[in-house]
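J.: turn this into a model:
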Amino acid sequence: MRRFIVRRQRSPFKSFLLSLGIFLFVLLLFLWGISSISGISSREEEDTLRQALVESAVHCYALNGYYPESLEDLTKDYGILYDSQRFVVDYRPQGENLMPEITVIRKEE
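T.: Purely as a prediction, here's the structure:
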């Protein structure tokens, strides 16, 4: 029988600290996951923009027999929209029948 055994009561302060510690750990883990997903999403957005620009330039060449002369022509004629605050696009035409160099760089925030 355990009638005469005295159980030590847990201090409410220790329980609070343990709960707070677990909560902060879970919160930090959540924030780390969100920032990781945000970085992956931004890289995928950069790749998608680059792919859209290349495909549009190739499409223009297939239809017209020449590549667009400038980035403005490419974006205007093919309806490509991008956030110029987040990305720098370098479009360097090589000639009418040579694929232009298209570079997309994400700006650091």
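J.: drop to CA atoms for contacts and neighbour counts, all remaining ones
T.: OK.
J.: remind me, longest helix of the protein?
T.: helix 12-64 (DSSP state H).
J.: please give the structure of this sequence too, so both can be compared:
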Amino acid sequence: MKTLGKWLGSLILFAGALVFLWNGLIDAGQTSARQDTERITNAIRKAAVECYSVEGKYPKNLAYLQDEYGLVLNEDAYFITYRLDAENMMPDIYVYRKGDAHE
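T.: Just a heads-up that it's a prediction; the model follows:
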């Protein structure tokens, strides 16, 4: 009976460790996805500010930043919204990973 108890205790401990590890991996994946969208947003913002400092106005669209300032975006994996209200105001930039329903 002691052997069964030790075996069962070890099994429960192992299952608990697996659950803990699995939750850590899921959290790390979500953190990485969040950091990716922040990096893309920051890259777009940096290119827009560079354009503003050189030309005196923010670019009208992302295509201009891609063509003139070498901005490279993965539009297959992300929804990217760039909205310019006025040439002298920082544009609104939103980046979402495609397939993420929770963001």
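J.: mind giving me the packing neighbours of the following helix or strand past the longest helix of structure 1?
T.: Remark: after helix 12-64 of structure 1, the chain's next helix or strand is helix 71-78, criterion DSSP states H and E. Secondary-structure packing of helix 71-78 of structure 1 (3 or more C-alpha pairs under 8 Å, 6 or more residues apart in numbering; DSSP states H and E): helix 12-64.
J.: let's see 6 Å
T.: Packing contacts for helix 71-78 of structure 1, counted by 3 or more C-alpha pairs under 6 Å, 6 or more residues apart in numbering; DSSP states H and E, involve no helix or strand.
J.: ok, now which ones touch the equivalent of Leu8 of structure 2 over in structure 1?
T.: In structure 1, Leu8 of structure 2 lines up with Leu17, judged by TM-score structural alignment. Leu17 of structure 1 makes contact with no residue under the criterion C-alpha atoms under 6 Å, 6 or more residues apart in numbering.
J.: quick one: Leu17 of structure 1 from Glu69 of structure 1, how far?
T.: Applying C-alpha to C-alpha, to the nearest Å, the value for Leu17 of structure 1 to Glu69 of structure 1 is 65 Å.
J.: now do the buried residues in stretch 6-25 of structure 2.
T.: Within stretch 6-25 of structure 2, no residue is scored as buried using 16 or more other C-alpha atoms under 10 Å.
J.: with stretch 94-103 of structure 2 instead?
T.: Those would be Tyr94, Val95, Tyr96, Arg97, for stretch 94-103 of structure 2 by 16+ other C-alpha under 10 Å.
J.: ditto for stretch 58-67 of structure 2
T.: Burial within stretch 58-67 of structure 2, assessed by neighbour count using 16+ other C-alpha under 10 Å, is assigned to Tyr58, Pro59, Lys60, Leu62, Leu65.
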